[in-house]
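Asker: Mind looking at a prediction? Sequence and model below.
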Amino acid sequence: MKKSELIVLLNEKAEQYNRTDFIETDPIQIPHRFSKKEDIEIAGFLTSVIAWGQRKTIINNALKLMELMDNAPHDFILNFKEKDLARFQGFVHRTFNYDDLLAFLNALQRIYRSEGGLENAIAESFKVDLQNPGTGWNTFKTNFFSGPHLVRSKKHLPDPLKGSAAKRMNMYLRWMIRSDEKGVDFGIWKTMSPAQLYLPLDVHTSRVARKLKLLSRKQDDWKAVVELTEKLRKLDPEDPVKYDFALFGLGAFEKY
């Protein structure tokens, strides 16, 4: 396929799938239930953490989490006491269980009480090494788990320095940072630019990217994320991750 034809295809598909009716079938519907910035980013973060497996199960368990937080995640995170955590007994999503959830809730409380919230904590982590954005997630993960936690809980945040594609966290950043008139992504974080984003690589986007000759690496790891995103930056330097809609739609819905 010629480059001109590729650009036309990807732009058409990005336009086709970057629409509000996409929201109702996607986990992004959970943060879309809120209007307050802090509610959106906390709901989005916890939803992205458990966003693997069947979409219906992801959405149902994320809704359950929001209900357990009285559908006011920011207020709950700021004010919960130890006695309030008993309500989460029995919560499980695949390998993410009650003990993992407690570690995440306690870390979020510390971040919102003393570090200015998730936007500030993640933005500060990404400033550590601007030449190697994979370091940003490593730094954030180290900070996030600086309080009490089980070793097992650390696997629920990615570490690109160990090869992770960081799919769910790159998806979360897309939700928070991208902004356009379509109304799917929120664009509520202004400390980082859409130009800095990296593609949320999964089985659908990687398969389509290889068929379109945008990705040569065989493994779905961080090196593949960087390779593919750099190719997409050449198509749109300011908003390369808008093509996540195109690649995912072609793979998941059209079986390209």
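Answerer: Looks like it arrived, so ask away. Residues are numbered from 1 along each chain as shown.
Asker: alpha carbons only for contacts and neighbour counts from here, please
Answerer: OK.
Asker: Determine the three-state secondary structure at Lys234.
Answerer: Assigned by DSSP: H, G, I helix; E, B strand; the rest coil, the conformation of Lys234 is helix.
Asker: Quick one: residues contacting Thr20.
Answerer: Shown in contact with Thr20 (Cα atoms under 8 Å, 6 or more residues apart in numbering): Lys182, Gly183, Val184.
Asker: Highest neighbour count among these?
Answerer: Among the contacts of Thr20, Val184 has the most neighbours (other Cα atoms under 10 Å), with 20 neighbours.
Asker: dropping in the other structure now:
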Amino acid sequence: MEAHVRKLLDEKYHFFNHPRFIEHDPIQIPHLFSRKQDIEIMGFWVAILAWGQRKTIISKASELINFMDGSPYDFILNHHPSDLKRFESFKHRTFNSTDALYFIRFFQQHYQGNESLETAFSFRYNAEEKTVEQAINRFYQYFFNDEFAPKRTEKHVASPDKKSACKRINMFLRWMVRNDQAGVDFGIWNNIKTHQLVCPLDVHALRTAESLQLIQPGPTNWKKALELTENLRELDPEDPVKYDFALYGMGIEEKTIWK
């Protein structure tokens, strides 16, 4: 990798991996909470909703919090069936009330038997697996292992088996797993290791990575996400995904006010 690319990525990583990033990003939603389960629930939900304008994503996630009376984990475990009617009006792009109600059903069933959402990703965990590829595939199967799972909801939860780049899931895993004390990522999970994470690949990161010749031009899919992550391992084998801050940040830098 060219020396100037290394220098640029390191500089931008340190610039964007800063608490000021939170104010303008959907990650601010889980940062509203201190309880682990609240962070997990809203972190996962806002990550899945993360397409379109950031302002709209944040607004819609705030709407969900209001529907759950400001306490997602307590609502998930203790709501009454009549409380679910308020979700009938929810819609964000193609994600609608049917999807929202199934998310609640999944969360309730999971947390009734588990302390953390991490176990949904780390069951049958293999520390020798190079990446989270199979962890995400297993999570997808677990998430939809319900006779009442709506077919339409499947399009909102990606998996490598479906050839998706899994940008939203990879972003959520970065939030939960990375722990560098910078104050942006939470680092509240322990089983999945930082070196196993795969870089979230959205249009901003893709454009930047191609311009820096970190990846060859091509479709945005799981293979491309792995290609990018493998090249970033040259910079940091233990934490390649930290450069997501740099790639995403440079991709949107011209549109931001926080420089």
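Answerer: Okay, I see it. The model shown is predicted, which means the values in this text are computed figures rather than measured ones.
Asker: I'd like the distance between Arg178 of the first structure and Gly134 of the first structure.
Answerer: According to Cα to Cα, to the nearest Å, Arg178 of the first structure and Gly134 of the first structure sit 19 Å apart.
Asker: now Phe140 of the first structure
Answerer: For Phe140 of the first structure, the distance to Gly134 of the first structure - Cα to Cα - is 10 Å.
Asker: and if you look at Leu65 of the first structure?
Answerer: Going from Leu65 of the first structure to Gly134 of the first structure by Cα to Cα gives 29 Å.
Asker: More neighbours: which of the two?
Answerer: Applying other Cα under 10 Å to Leu65 of the first structure and Gly134 shows that Gly134 carries more neighbours, namely 24 against 19.
Asker: That one contacts Asp159, correct?
Answerer: Yes. Using Cα atoms under 8 Å, Gly134 of the first structure is in contact with Asp159, at 7.4 Å.
Asker: Most remote residue from the middle of the first structure, which is it?
Answerer: Lys2 (31.5 Å; Cα atoms, centre = their mean).
Asker: residues touching that residue, list them.
Answerer: Lys2 of the first structure makes no contacts at all, as judged by Cα under 8 Å, 6+ apart.
Asker: Compare the contacts of Thr20 of the first structure with the second structure and list the overlap.
Answerer: Using both residues aligned by TM-score structural alignment, their matches' Cα atoms under 8 Å, the second structure keeps these contacts from those: Lys182, Gly183, Val184.
Asker: Would you mind naming the helix or strand containing the second one?
Answerer: Assigned by DSSP states H and E, Gly183 of the first structure belongs to neither a helix nor a strand.
Asker: Quick check: closest non-adjacent residue to it.
Answerer: Thr20 (6.1 Å; Cα to Cα, 6 or more residues apart in numbering).
Asker: repeat for the first one
Answerer: Leaving aside its sequence neighbours, Lys182 of the first structure sits nearest to Arg19 (Cα to Cα, 6+ apart; 5.7 Å).
Asker: these two touch, right, the one you found and Glu181?
Answerer: No. The criterion here is Cα under 8 Å, and Arg19 of the first structure misses it with Glu181 at 9.5 Å.
Asker: out of the two, which sits in the more crowded spot?
Answerer: More crowded of Arg19 of the first structure and Glu181, by other Cα under 10 Å: Arg19, with 15 against 9.
Asker: buried set for stretch 138-154 of the second structure?
Answerer: Using 16 or more other Cα atoms under 10 Å as the test for burial, stretch 138-154 of the second structure gives Arg138, Phe139, Tyr140, Phe143, Phe144, Ala149, Thr153.
Asker: Kindly report the same for stretch 51-66 of the second structure.
Answerer: Across stretch 51-66 of the second structure, burial judged by 16+ other Cα under 10 Å covers Ile57, Ile58, Lys60, Ala61, Ser62, Leu64, Ile65.
Asker: Name the residues that touch that stretch?
Answerer: Residues contacting stretch 51-66 of the second structure (Cα under 8 Å, 6+ apart): His24, Asp25, Pro26, Ile29, Met42, Trp45, Val46, Leu49, Ala50, Ser71, Pro72, His92.
Asker: does the fifth one belong to a helix or a strand, and which?
Answerer: The reference is to Met42 of the second structure. Secondary structure (DSSP H and E) places Met42 of the second structure in helix 36-48.
Asker: re earlier: just the buried residues of stretch 138-154 of the second structure: which are in helices?
Answerer: Arg138, Phe139, Tyr140, Phe143 (DSSP state H).
Asker: hang on, isn't the last one packed against Phe106?
Answerer: Yes. With contacts defined as Cα under 8 Å, Phe143 of the second structure counts as touching Phe106 at a distance of 6.8 Å.
Asker: tell me what the helix ranked longest in the first structure is packed against?
Answerer: As assigned by DSSP H, the longest helix anywhere in the first structure is helix 98-114. Where contact means 3 or more Cα pairs under 8 Å, 6 or more residues apart in numbering; DSSP states H and E, helix 98-114 of the first structure is packed against helix 73-79, helix 118-126, helix 134-144.
Asker: Export the ones you listed to TSV and append columns for distance to Gln196 of the first structure.
Answerer: Compiled in TSV, these are given as follows (distance: least, Cα to Cα, whole Å):
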stretch	distance to Gln196 of the first structure
helix 73-79	27
helix 118-126	10
helix 134-144	12
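Asker: residues contacting the closest residue to Glu119 of the first structure other than its chain neighbours?
Answerer: Nearest non-adjacent residue to Glu119 of the first structure, counting by Cα to Cα, 6+ apart: Trp189, 6.6 Å away. The contact partners of Trp189 of the first structure, by Cα under 8 Å, 6+ apart, come to Glu119, Met176, Ile177.
Asker: Show me what the first one lines up with in the second structure.
Answerer: In the second structure, the residue paired with Glu119 of the first structure is Glu118, using TM-score structural alignment.
Asker: Gly251 of the second structure and Leu77 of the second structure: what is the separation?
Answerer: For Gly251 of the second structure, the distance to Leu77 of the second structure equals 39 Å [Cα to Cα].
Asker: swap that for Lys151 of the second structure, please
Answerer: 24 Å.
Asker: Measure how buried the equivalent of Ser211 of the second structure over in the first structure is and give me the count.
Answerer: Per TM-score structural alignment, the equivalent position to Ser211 of the second structure in the first structure is Lys211. Neighbour count for Lys211 of the first structure, taken as other Cα under 10 Å: 11.
Asker: Ok, Leu197 of the second structure next?
Answerer: 25.
Asker: wait, isn't it in contact with Val241?
Answerer: Yes. Look at Leu197 of the second structure against Val241 with Cα under 8 Å: they come within range, at 6.5 Å.
Asker: Find residues that contact each of those two.
Answerer: Contacts common to Leu197 of the second structure and Val241, judged by Cα under 8 Å, 6+ apart, are Arg174.
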